[in-house]
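# have a look at this prediction, sequence included:
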Amino acid sequence: MHQLILTGFLGKDAQVRDAQGAKAIGFSVAVNETFKKAGEKVEQTTWYDCTIWRKEGQTGIAEYLKEGQQVMIQGRPKPGGYKNAQGEFVPTIEVRVTSIELLGRKAGTKAETEKAGAFTEDDDNDLPF
């Protein structure tokens, strides 16, 4: 089994939707990487589409997954993709999240050092504290 561990920032607030008789909490995570190429500093952002699958009534973690929130996630990666408006294939990486830890807020947002807690796939109650 493949496992992926990422630390990044949420691109927008999480959305809860009905899917296959369960609840899916969907959000995207931006992971920034900085490196030098030909002596120039280059910053590259990779986006990951993430899903937490929960039972009915166990979606409380979604209210803490807000735009700018820094998270560390662990999950199973699944390659995917879509065709853009120009008809080109754009590869994506989807992640089925098995655990998530709320680390803080992006610099410049309120409560930037706030720690709200963690969730794992096996938790009966997904409140992060």
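Nice, thanks for sending it over.
# when you work out contacts or count neighbours from here on, use the C-alpha atoms and nothing else.
Fine.
# the most centrally placed residue in the chain: what's it in contact with?
Residue closest to the mean C-alpha point of the chain, counted by CA atoms, centre = their mean, is Val29 at 4.0 Å. By CA atoms under 8 Å, 6 or more residues apart in numbering, the residues touching Val29 are 8-11, 47-50.
# and the strands in this structure?
Ranges of strands in the chain, per DSSP state E, are 4-10, 15-19, 22-37, 40-54, 69-83, 89-105, 117-120.
# let's bring in a second model and compare:
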Amino acid sequence: MNKVILIGRCTRDPEVRYSQGENATAVARYTLAVDRQFKRDGEQSADFINCIAFGKRGEFAEKYLRKGTKIAVVGRIQTGSYTNKDGQKVYTTDVIVDEHEFVESKAASQNNGSGSTPVSTDGFTNIPDGIDEQLPFN
């Protein structure tokens, strides 16, 4: 079985091209920055995954996805290779998108996590001191 599920942010606006011919098909390419669960000192904290969406999914990407948009992607991994202009063989790994959808609101996406409610590094919202009586729990 070849199935991958990713949640991350678009690193740039999708690059969309249309195939030639009578029934032109959208082909959208974008890169998803997916946070790593664990990281070692000196290592990057995210992986950058190339995604390709065809047809209606490509049109959706062109219309709605922008740099910083947080989405969930379901698809399959596809590997390939080609010879570049210098004669070197280049290997590729892409996710062919079967589904993608938003995982946060448009307002949250525009703020990119810089909203008025601070979040600590452990993923929990910081609650200001002195509002204990306003909380529905203790």
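All right, it came through fine. This structure is a prediction, so every number in the text was calculated from the model and none was measured.
# can you redo the contacts of Val29 of the first structure as JSON lines with distance to Lys36 of the first structure and neighbour count?
Putting the contacts of Val29 of the first structure into JSON lines (distance: CA to CA, whole Å; neighbours: other CA atoms under 10 Å) gives the following:
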{"residue": "Gly8", "distance to Lys36 of the first structure": "20", "neighbour count": "22"}
{"residue": "Phe9", "distance to Lys36 of the first structure": "22", "neighbour count": "25"}
{"residue": "Leu10", "distance to Lys36 of the first structure": "25", "neighbour count": "24"}
{"residue": "Gly11", "distance to Lys36 of the first structure": "25", "neighbour count": "19"}
{"residue": "Trp47", "distance to Lys36 of the first structure": "20", "neighbour count": "17"}
{"residue": "Tyr48", "distance to Lys36 of the first structure": "23", "neighbour count": "20"}
{"residue": "Asp49", "distance to Lys36 of the first structure": "27", "neighbour count": "19"}
{"residue": "Cys50", "distance to Lys36 of the first structure": "29", "neighbour count": "22"}
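# so what corresponds to Ala26 of the second structure in the first structure?
By TM-score structural alignment, Ala26 of the second structure lines up with Lys23 in the first structure.
# identify the spatial nearest neighbour of its match, chain neighbours not counted.
Arg54 (5.2 Å; CA to CA, 6 or more residues apart in numbering).
# same thing with Glu101 of the first structure?
Nearest residue to Glu101 of the first structure, sequence neighbours excluded (CA to CA, 6+ apart): Ala118, at 4.1 Å.
# number of residues surrounding the residue nearest to Lys23 of the first structure?
21 (other CA atoms under 10 Å).
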